[in-house]
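Trainee: Predicted model, plus sequence, below.
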Amino acid sequence: MDAPHPLSAAALFGLKDWVAVVTGGGTGVGLMIAQTLAANGAKVYITGRRADVLETSARLHGAKDQLGEHAGEILPLVMDVTDKESIKSAAAKIGEKEGYLNVLVNNAGVWKSRPAAKPTDGPEAFGAAMFAEEIEDNWQQSFLTNATSPYFVTAAFLPLLAKAISSPAKQVGTVINNASISGLLRMTQNSQYSYNASKAAAIHVTRQMAYDLSHENINVRVNGLALGYFPSEMTTGASNDDNQSNYDVEQFRAFLQSMGVKTVKRMGSPREIASVILTLVTNDFLWGTVTILDGGFTLNLPGNM
């Protein structure tokens, strides 16, 4: 069979013999990303704390009849991104089995809570609600998972990522940190302070790691994603038996309108995640970027950027 044209989608985005890790890959956006990479040929390790969720997703979404004849595979690997020993153990297992890592997607994230009152309730009520928020279970956990863990997970996998250039792909290793548009806005999205602040930190950590890891002695690409709303356990509250999430479109539109956003009519789709992920993964000319993928949410609120 003739080789595909070098500018065809198959040539541009083929990931045969690539190895990837997607944290929080058992559900939601992480699962969408894992499916994208595997469908295009990669061996994808999905990580998380819930072994049963990972195994179910690998079985249901990693099968050849789901991914295609020329696809890679999805493999479950338990790893807690907030536990350094767990991270170290997972990196050692992949190093022993694979010897290199082409792609690391730091996707795991949490949303904890927001104050029970609103600014419209006045200074006493809103101040009391803000002060009542938990420090450890809310603020510290948000920063630990959303902003700190990408730093430590990347550090543990860095030697394997540096070896990607010698893998069959012959491209430098790449890190994608999945942040959020919440980290770019001045508007608090109904006062979700801890989440938004942690995502702003995640974006800044991404920029700083991109700078340091581009050093010629390391040569690893780092880019970020600032996502809007996509169906996940975080945005819808649950997953179905296939570990995928659904949502009510009209309720979602009403929620956005409560924040002054009227032109975004739906959440994003797996297809829209996929096209961006494949570009970030395969384009060796993208270094240190933060890609906004939000259906125009931030465009509605330019004064909040």
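Mentor: Thanks, I have the structure now.

Trainee: use CA for all of it now, contacts and neighbours both
Mentor: OK.

Trainee: Show me what the longest helix belonging to the chain is packed up against.
Mentor: Assignment by DSSP state H gives helix 193-213 as the longest helix of the chain. Secondary-structure packing of helix 193-213 (3 or more Cα pairs under 8 Å, 6 or more residues apart in numbering; DSSP states H and E): helix 141-143, helix 149-162, strand 174-178, strand 221-227.

Trainee: Packed most tightly, which of the ones you listed would that be?
Mentor: Most buried of those, by mean neighbour count (mean count of other Cα atoms under 10 Å): strand 174-178, with a mean of 27.

Trainee: Please compute how far that strand lies from its chain's middle.
Mentor: The chain centre lies 7 Å from the centre of strand 174-178; the measure is Cα atoms, centre = their mean, to the nearest Å.

Trainee: For that strand, which outside residues touch it?
Mentor: Strand 174-178 has contacts (Cα atoms under 8 Å, 6 or more residues apart in numbering) with 102-108, 150, 154, 161, 202-203, 206, 220-227, 280-281.

Trainee: quick check: angle from that strand to helix 193-213?
Mentor: Taking axes from the mean of the first three to the mean of the last three Cα atoms, to 10 degrees, one finds strand 174-178 and helix 193-213 inclined to each other by 170 degrees.

Trainee: Now do strand 174-178 against strand 221-227, angle only.
Mentor: Using the same axes, to 10 degrees: strand 174-178 against strand 221-227 is 20 degrees.

Trainee: What segments of the chain are helices?
Mentor: 9-13, 28-39, 51-61, 64-67, 84-98, 123-132, 141-143, 149-162, 193-213, 233-236, 249-257, 270-282, 297-300.

Trainee: okay if I get the ones you listed as JSON lines plus distance to residue 185?
Mentor: Shown next, in JSON lines, are the helices of the chain (distance: least, Cα to Cα, whole Å):
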{"stretch": "helix 9-13", "distance to residue 185": "32"}
{"stretch": "helix 28-39", "distance to residue 185": "21"}
{"stretch": "helix 51-61", "distance to residue 185": "32"}
{"stretch": "helix 64-67", "distance to residue 185": "37"}
{"stretch": "helix 84-98", "distance to residue 185": "31"}
{"stretch": "helix 123-132", "distance to residue 185": "19"}
{"stretch": "helix 141-143", "distance to residue 185": "17"}
{"stretch": "helix 149-162", "distance to residue 185": "21"}
{"stretch": "helix 193-213", "distance to residue 185": "8"}
{"stretch": "helix 233-236", "distance to residue 185": "18"}
{"stretch": "helix 249-257", "distance to residue 185": "14"}
{"stretch": "helix 270-282", "distance to residue 185": "21"}
{"stretch": "helix 297-300", "distance to residue 185": "8"}
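
Trainee: hold the first one in mind and look at this next one:
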Amino acid sequence: MGQLEGRTAVVTGGGTGIGLAAAVRLAAEGAHVFITGRREAELDKAVEAIGPERATAVAGDISDPADLDRLYDAVRARGRGLDVLFANAGTASFATLEEITEEHVDRIFGVNVRGTVFTVQKALPLLNDRASVILNSSVRADDGVAAFGAYAASKAAIRSFARTWANELKDRGVRVNAISPGTIDTPGLDAVVATRGTPDVPDASAVAGPPLAKAQFAEAVPLGRIGRADEVADAVAFLASEQSSFVLGANLYVDGGENQL
């Protein structure tokens, strides 16, 4: 039996990358995992990979409250409440202070902040005793990477929410913690670094496409490489399980020492 046998989990942004790896890991520990994301084809592939007996896909955008309602209606219909929530979905793109637009700020904060707030709020009636809520922050909340200000600020907000919500929900026996991944090799990373090299990015000449960008990122990591999604998933599984029963309001860095050394 796994550490989460018989439990119910929700993973937002569960179709690819860190979300998919976390869904696979939680299911391997025995949980039935509800995954959501905007791309239905990716969700279908994820369910096939995990197994339909262990995963249910509900397509949707966390920035749309109606989509969140549909997600939690599906969880409610299963009749077992919710034991693990990994609020993982997010979006990122580059823009300097000079180039930031209203649309850029609204998109980043609409998904990363507003979407996360209502992902957790709408889950509250379903959370079982001793449930675990895990928020996906980022090491970028701690550094000053140029042209990444809106994203970094949105992830700093996530870290702050983890502390506040841990305090608010502790009397229900619900633990809230955050993880802060470093540079992780995912399709999302490819998409972000691909934007560097477009006319919209002032320091585009610094990066010559995804392969070079990844090599440059790796140079900044003490372990000498960027991380894997399954390594972040292991941290999620730890925070989801009773192994972390005395961990509350914490921020677990999974960054190869990038922001630690």
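Mentor: Yep, that arrived. Note that this is a predicted model, so its numbers are computed, not measured.

Trainee: picking that back up, give the aligned range of the longest helix of the first structure in the second structure.
Mentor: The alignment of helix 193-213 of the first structure onto the second structure (TM-score structural alignment) covers residues 149-169.

Trainee: next one: that stretch to chain centre, how far?
Mentor: Distance, centroid of stretch 149-169 of the second structure to centroid of chain: 13 Å (Cα atoms, centre = their mean).

Trainee: can you pull the buried residues of that stretch?
Mentor: 149-159, 161-163, 165-166 (16 or more other Cα atoms under 10 Å).

Trainee: and which of the residues you listed is nearest residue 194 of the second structure?
Mentor: Among these, residue 151 lies closest to residue 194 of the second structure (Cα to Cα), at 16.1 Å.

Trainee: And for the residue nearest to the closest one when sequence neighbours are not counted, the neighbour number?
Mentor: Nearest residue to residue 151 of the second structure, sequence neighbours excluded (Cα to Cα, 6 or more residues apart in numbering): residue 92, at 5.8 Å. Using other Cα atoms under 10 Å, residue 92 of the second structure has 21 neighbouring residues.

Trainee: and residue 92 of the second structure, what is it in contact with?
Mentor: With Cα under 8 Å, 6+ apart, residue 92 of the second structure has these contacts: 108, 151, 192.

Trainee: if I line the two up, what does it land on in the first structure?
Mentor: Aligned partner of residue 92 of the second structure by TM-score structural alignment: residue 111.

Trainee: go on, residue 47 of the second structure?
Mentor: Using TM-score structural alignment, residue 47 of the second structure lines up with residue 58 in the first structure.

Trainee: Relative to residue 151 of the first structure, how far out is the closest residue to residue 261 of the first structure other than its chain neighbours?
Mentor: Leaving aside its sequence neighbours, residue 261 of the first structure sits nearest to residue 300 (Cα to Cα, 6+ apart; 6.0 Å). Distance of residue 300 of the first structure to residue 151 of the first structure, computed by Cα to Cα, to the nearest Å: 32 Å.

Trainee: So residue 197 of the first structure sits against residue 183, correct?
Mentor: Yes - counting by Cα atoms under 8 Å, residue 197 of the first structure touches residue 183, with 6.3 Å between them.

Trainee: Buried residues in stretch 247-265 of the first structure, which are they?
Mentor: 247, 252-253, 256, 261, 264-265.

Trainee: any idea how far the residue nearest in space to the middle of the second structure is from residue 12 of the second structure?
Mentor: Nearest residue to the geometric centre of the second structure (Cα atoms, centre = their mean): residue 88, 2.0 Å. Separation of residue 88 of the second structure from residue 12 of the second structure (Cα to Cα) stands at 5 Å.

Trainee: Now list whatever residues contact both of the two.
Mentor: Common neighbours of residue 88 of the second structure and residue 12 (Cα under 8 Å, 6+ apart) are residue 19.

Trainee: Map residue 235 of the first structure onto the second structure.
Mentor: In the second structure, residue 235 of the first structure lands on residue 189 (TM-score structural alignment).

Trainee: I should have written residue 268 of the first structure there, sorry.
Mentor: Under TM-score structural alignment, residue 268 of the first structure pairs with residue 227 in the second structure.

Trainee: picking up where we left off before, any idea how far residue 137 of the second structure is from the match of residue 235 of the first structure?
Mentor: Relative to residue 137 of the second structure, residue 189 of the second structure is positioned 15 Å away (Cα to Cα).

Trainee: So for these two, which residue has more residues nearby?
Mentor: residue 137 (30 against 16).

Trainee: how about the more buried one, what's its partner in the first structure?
Mentor: Using TM-score structural alignment, residue 137 of the second structure lines up with residue 179 in the first structure.

Trainee: Report the contact partners of the closest residue in space to its match that isn't next to it in sequence.
Mentor: Leaving aside its chain neighbours, residue 179 of the first structure sits nearest to residue 226 (5.0 Å; criterion: Cα to Cα, 6+ apart). Contact analysis of residue 226 of the first structure by Cα under 8 Å, 6+ apart lists 178-183, 290-294.

Trainee: Please list all residues in contact with the nearest residue to residue 188 of the first structure once chain neighbours are set aside.
Mentor: By the measure of Cα to Cα, 6+ apart, the closest residue to residue 188 of the first structure outside its immediate chain neighbours is residue 196, 7.2 Å from it. Residue 196 of the first structure makes contact with 182-183, 188 under the criterion Cα under 8 Å, 6+ apart.

Trainee: go on, residue 15 of the second structure?
Mentor: With Cα under 8 Å, 6+ apart, residue 15 of the second structure has these contacts: 35-37, 39, 42-43, 45-46.

Trainee: make it 10 Å
Mentor: 21, 23, 35-47, 57, 59, 89 (Cα atoms under 10 Å, 6 or more residues apart in numbering).

Trainee: Alignment lookup: it to the first structure.
Mentor: Alignment note (TM-score structural alignment): residue 15 of the second structure maps to residue 26 of the first structure.

Trainee: any idea how far the residue nearest to residue 261 of the first structure lies from residue 144 of the first structure?
Mentor: In terms of Cα to Cα, residue 300 of the first structure sits 30 Å off from residue 144 of the first structure.

Trainee: Of these two, give the one with the bigger neighbour count.
Mentor: The neighbour comparison of residue 300 of the first structure against residue 144 (other Cα under 10 Å) goes to residue 144, with 20 against 14.

Trainee: Sweet, I'm off.
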